[in-house]
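Colleague: here are the coordinates; sequence isn't available:
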């Protein structure tokens, strides 16, 4: 087998191997914010626990958000939704300088996470509407 054939075979095998980590997860679009930014969920991150839903949600910004550490083009947020009271607790978030979630420009872990109100049109509102069952939503 020649060196070129071996390299070609090796390249094909590497492509065929299952990917690991974040890239292996197929993101699923669950809606759009009021600013028309697509909101996606990592399906394997979704866990239901009584009236709460734990998930990791991502957003691709249509326009860059200016920030001191560099422009933000996308975000990734770990959160907990309380489906009975329409409240959200943000546990951790990352902001990225690209739309592929590779170049982190900001990372924040909430010191004392607490539940807050889900704001209409926001990423948390889209996540709440998509992930919380209708039967546990509060009456309006």
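Modeller: Yep, it's here. Computed from a predicted structure; not experimentally measured.

Colleague: C-alpha only now, for contacts and for neighbours.
Modeller: Will do.

Colleague: how about residue 32, what does it touch?
Modeller: Applying Cα atoms under 8 Å, 6 or more residues apart in numbering to residue 32 gives the contacts 38-39, 123, 126.

Colleague: Could you check how far residue 63 is from residue 55?
Modeller: 25 Å (Cα to Cα, to the nearest Å).

Colleague: who has more neighbours, those two?
Modeller: When neighbours are counted by other Cα atoms under 10 Å, residue 55 comes out ahead of the other of residue 63 and residue 55, with 20 against 12.

Colleague: ok, and here's another one to check against it:
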């Protein structure tokens, strides 16, 4: 959601095809740490959310504390935020042998690679990209 919202606002594209744009950037650790400090991430499982919380306004509030950020770096940082928060929840729940990723993120090679790196010993695979592949 956040990666798509960012690239839409910056480039007018619905998503970052093959993570091309994020791959041009680098993870901004201060921004990542700032976003990870959001209280939602500290809530105990089970939990669920969506665009009602994690939307462009949420992102703007976190970006407002930083100046002169390259848009590609923000995209790379959002990909890392996604990977880190998923991996953290998997590990907190005791880990797993296989993680099935679905939706648009399953078509994002950077996200899939980061999940595999953050979850050694876990097979990270996709259920398929569905209609995302056809876009």
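Modeller: Looks like it arrived, so ask away. Owing to the predicted nature of the structure, the values given are computational and were not obtained by experimental measurement.

Colleague: What would you report as the TM-score here?
Modeller: The TM-score (TM-score structural alignment, normalised by the length of structure 2) is 0.25; 69 aligned residues with a Cα RMSD of 5.5 Å.

Colleague: got a markdown table for the contacts of residue 32 of structure 1, with distance to residue 89 of structure 1 and secondary structure too?
Modeller: Shown next, in a markdown table, are the contacts of residue 32 of structure 1 (distance: Cα to Cα, whole Å; DSSP: H, G, I helix; E, B strand; the rest coil):
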| residue | distance to residue 89 of structure 1 | secondary structure |
| --- | --- | --- |
| 38 | 21 | strand |
| 39 | 17 | strand |
| 123 | 13 | helix |
| 126 | 14 | helix |
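
Colleague: Among those, name the buried ones.
Modeller: Buried members of the contacts of residue 32 of structure 1, counted by 16 or more other Cα atoms under 10 Å: 38-39, 123, 126.

Colleague: could I get the residues you listed as a markdown table with distance to residue 93 of structure 1?
Modeller: As requested, these are exported to a markdown table (distance: Cα to Cα, whole Å):
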| residue | distance to residue 93 of structure 1 |
| --- | --- |
| 38 | 17 |
| 39 | 14 |
| 123 | 12 |
| 126 | 16 |
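
Colleague: residues near the residue nearest to residue 125 of structure 2 when sequence neighbours are not counted, how many?
Modeller: Spatial nearest neighbour of residue 125 of structure 2, chain neighbours left out: residue 100 (5.1 Å); criterion: Cα to Cα, 6 or more residues apart in numbering. Using other Cα under 10 Å, residue 100 of structure 2 is surrounded by 11 other residues.

Colleague: Would you map the helices across structure 1?
Modeller: Per DSSP state H, structure 1 carries helices over the ranges 3-16, 123-131.
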